[in-house]
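Undergrad: Give me a 3D structure for the following:
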Amino acid sequence: MDSPTYGIRSIRQPRFKALCPSTTLCKQDKSFTLSFDVTMILHLPPTQYFFMASHSPRFLSLTRRAFSSSSSSSLGGVSMVQGASRGIGLEFVKQLLENDDKELVIATCRNPSASTGLIHLKDKFADRLRILPLDLTVESSIEASALSIKGTYGRLNLLINASGILSIPEIMHPETTLNKVEKSSLMLAYEVNAVGPILVIKHMWPLLKAGGGNGTGRSTAVVASLSARVASIGDNRLGGWHSYRSSKAALNQLSKTVSLEFARKKDPITCILLHPGTVDTDLSKPFQRNIAPDKIFSKEFSVQKLLSIINNVKSHDNGKFFAWDGQEIPW
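TA: Okay, here's the model as predicted:
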């Protein structure tokens, strides 16, 4: 007798069938036990599945399982880092991969082929790291990334918005006086620091609702956007940096607003903002001269602290703004 062929069929997608040749079927006490190679379904959407064993010409119905609640937790979470080409974003990708050998990580940036750091991580974590192009200034690019993630994973459990712009040589500089404020700098800062991240949240929203906290140990999915203490209106005592301050303050307001919508709709998503401290990156390097050395953090230290906040976040933290040490920052 030929060996039977077993497949997986989604309740929500009855036409979908993924063959698992390594599946075996055993009869035990008039019931059937199904075993299969879990790697075969690693990237299936988190929904309910029932398993069909076919032995031509008859079909034998086996059992229905809640894939999203039990099996998904054994597979780990699916995390996305937007702005992952270098600096803090790249370090987030690295630590997420190193900290959990079940974590699937999606790294996005405008030009992945130019990121030697991501290429190196891909060589090391080929089976758990996916790199996607995403231009933060083009909404269709953001939407395309969301559709790609939906088709492969069907969910997200963590979204980190790590992009940020403070200065560009010969193009944009932090303003020290009102006389140096330019429309082009303001618009660019708002586009990268506020508009882009909120559009990423918009298009990843269905995936975050689908993922919730499944496979992570958290009660909800988490959206963590990198802000800055200088975005605080109540804590602004020095002025200056008009474009950067105001664009990050806009990100804070937008994030707070969507957090209220998540709560009102009872979506399993917690939205927080994070201040990483002054970190030794390309963004801060031109402005480190007047900062005490012990106040400048390494990327490794800052991301370790931020991930600790993310991993311990509770639903009542929704809409809050935290510094790297876990202290709340006033709006």
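
Undergrad: okay, CA-based contacts and neighbour counts for the rest of this
TA: Noted.

Undergrad: Tell me where the stretch 101-250 of the chain has helices.
TA: Along the stretch 101-250 of the chain, counting by DSSP state H, counting those that start in this stretch, helices occupy 116-124, 139-152, 183-190, 196-211, 242-264.

Undergrad: Among the ones you listed, which comes closest to Ala231?
TA: Ala231 lies closest to helix 242-264 among the helices of the stretch 101-250 of the chain, at 4.6 Å (CA to CA).

Undergrad: picking that back up, can you convert the helices of the stretch 101-250 of the chain into CSV and add a column each for distance to Cys109 and mean neighbour count?
TA: Listed next are the helices of the stretch 101-250 of the chain as CSV, based on distance: least, CA to CA, whole Å; neighbours: other CA atoms under 10 Å:
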stretch, distance to Cys109, mean neighbour count
helix 116-124, 10, 15
helix 139-152, 10, 17
helix 183-190, 17, 17
helix 196-211, 12, 22
helix 242-264, 19, 20
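
Undergrad: Distance to Gln82 for the ones you listed - can I get that in TSV?
TA: Formatted as TSV, those follow (distance: least, CA to CA, whole Å):
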stretch	distance to Gln82
helix 116-124	13
helix 139-152	10
helix 183-190	16
helix 196-211	8
helix 242-264	15
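
Undergrad: Also this sequence, please, to line up against the first:
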Amino acid sequence: MNSIVIGANSAIASAIIHQLAPSCDNLIAISRKALITDNDNINSIVCDYSETSITNAVEQIAKMQLPSIDRIYICNGILQNETIQVEKRIENFNRDAFLSVINANTITPILWLQALFPLTRKQKCKVVVFSARVGSISDNRLGGWYSYRASKAALNMLLKNLSLEFAKRAKGVKIIAFHPGTTDTSLSKPFQQNIAKDKLFTPDFVAQQLESVVNPIQTDGQLSYIDWQGKDISW
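TA: This is a model prediction of the structure:
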């Protein structure tokens, strides 16, 4: 099996790599900083996620002439950082912050899928893109988090479009929008105080659950929007 993990230095992506490495002939780990590993099956590609850098990374993958690309995991994204904070009230909404979140969570994953399309269109490949339950419009009961919610809802719509196109042009490709649950990472640290202990997952648990739900999924020309239990999430 040959796999690509994008956003490889994140906690969940690192756990996915650890989970996949024993069964992969080639595992391509893409991140802003080189992945340090002594595993000869893991190839590290440095990318800053600009369009040029994404194109260059895919060109490097093409030169490897892999017989197949069986799995793609797009794990990168942003909730908040030193300059961006989730919005509790409309007064907190900020145009520049919104555009940064949309760029990271919505545009960048689609640019990756656009660039990788020529390498996957004639293959059987499962593509996992990290979405979130808060991207569900019908499930939104609390409000807030304007930018993050909107970025994930927009991502879901673009993935839906892509799945319909792939049903005609890349019939072996299956796209999965995946909600990992609340995971004990730096992204969730500021919001963990109200999370029950049995609902706060380790990255290793999420990686294991991901494989258990993705493995049996069949290519059907549809976008699957599922959580860590394999349960469908409403749009």
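
Undergrad: closest to Ser298 of the first structure out of the helices of the stretch 101-250 of the first structure?
TA: helix 116-124 (16.3 Å).

Undergrad: Now do that closest one: distance to the chain's middle.
TA: Remark: helix 116-124 of the first structure is offset 18 Å from the chain centroid, using CA atoms, centre = their mean, to the nearest Å.

Undergrad: now swap in stretch 174-191 of the first structure and tell me
TA: 29 Å.

Undergrad: Kindly provide the distance from the alignment partner in the first structure of Arg169 of the second structure to Ser259 of the first structure.
TA: Mapped onto the first structure by TM-score structural alignment, Arg169 of the second structure lines up with Lys265. According to CA to CA, to the nearest Å, Lys265 of the first structure and Ser259 of the first structure sit 10 Å apart.

Undergrad: Equivalent analysis for Gly319 of the first structure, please.
TA: 5 Å.

Undergrad: so what sits against both of these two?
TA: Thr270, Cys271 (CA atoms under 8 Å, 6 or more residues apart in numbering).

Undergrad: ok, then the element right after the helix or strand hosting Ser308 of the first structure?
TA: Element membership for Ser308 of the first structure (DSSP states H and E) is helix 299-311. Sequence order places strand 321-323 as the next helix or strand after helix 299-311 of the first structure, per DSSP H and E.

Undergrad: how big is the offset of that next one relative to the second structure?
TA: Comparing strand 321-323 of the first structure with its match in the second structure after superposition yields a mean distance of 0.3 Å (mean CA distance after the TM-score superposition for the first structure).

Undergrad: I'd like to know how many residues surround the match of Arg169 of the second structure.
TA: Neighbours of Lys265 of the first structure under the rule other CA atoms under 10 Å: 9.

Undergrad: hang on, the earlier thing: I'd like to know which of the helices of the stretch 101-250 of the first structure lies nearest to Ile296 of the first structure.
TA: The closest of the helices of the stretch 101-250 of the first structure to Ile296 of the first structure is helix 242-264. By CA to CA, the value is 19.2 Å.

Undergrad: now for that closest one, which elements pack on it?
TA: Judged by 3 or more CA pairs under 8 Å, 6 or more residues apart in numbering; DSSP states H and E, the packing partners of helix 242-264 of the first structure are helix 183-190, helix 196-211, strand 269-275.

Undergrad: Those: which one's closest to Cys26 of the first structure?
TA: Across these, Cys26 of the first structure has its closest neighbour in helix 196-211 (32.1 Å, CA to CA).

Undergrad: residues in contact with the equivalent of Ser151 of the second structure over in the first structure?
TA: Taking TM-score structural alignment, the alignment pairs Ser151 of the second structure with Ser247 from the first structure. Contacts here follow CA under 8 Å, 6+ apart; on that basis Ser247 of the first structure touches Leu186, Ala189, Tyr190, Asn193, Ala194, Ala231.

Undergrad: let's see 10 Å
TA: Taking CA atoms under 10 Å, 6 or more residues apart in numbering, we find Ser247 of the first structure in contact with 164-166, 186-195, 227, 231, 253.

Undergrad: Name the nearest residue to it, ignoring sequence neighbours.
TA: If the residues on either side of it in the chain are set aside, Ser247 of the first structure comes closest to Tyr190, at 4.8 Å by CA to CA, 6 or more residues apart in numbering.

Undergrad: I'd like to know how far the aligned residue in the second structure for the one you found sits from Lys126 of the second structure.
TA: Aligned by TM-score structural alignment, Tyr190 of the first structure pairs with Ile102 of the second structure. As defined by CA to CA, Ile102 of the second structure lies at a distance of 24 Å from Lys126 of the second structure.

Undergrad: do the same with Asp38 of the second structure
TA: 27 Å.

Undergrad: Val127 of the second structure touches Phe166, doesn't it?
TA: No. Counting by CA atoms under 10 Å, Val127 of the second structure stays clear of Phe166, with 11.6 Å between them.

Undergrad: Give the residues shared as contacts by those two.
TA: Residues touching both Val127 of the second structure and Phe166 (CA under 10 Å, 6+ apart) are Val173, Lys174, Ile175.

Undergrad: check contacts around His275 of the first structure.
TA: Going by CA under 10 Å, 6+ apart, His275 of the first structure touches 225-231, 302, 306, 321-329.
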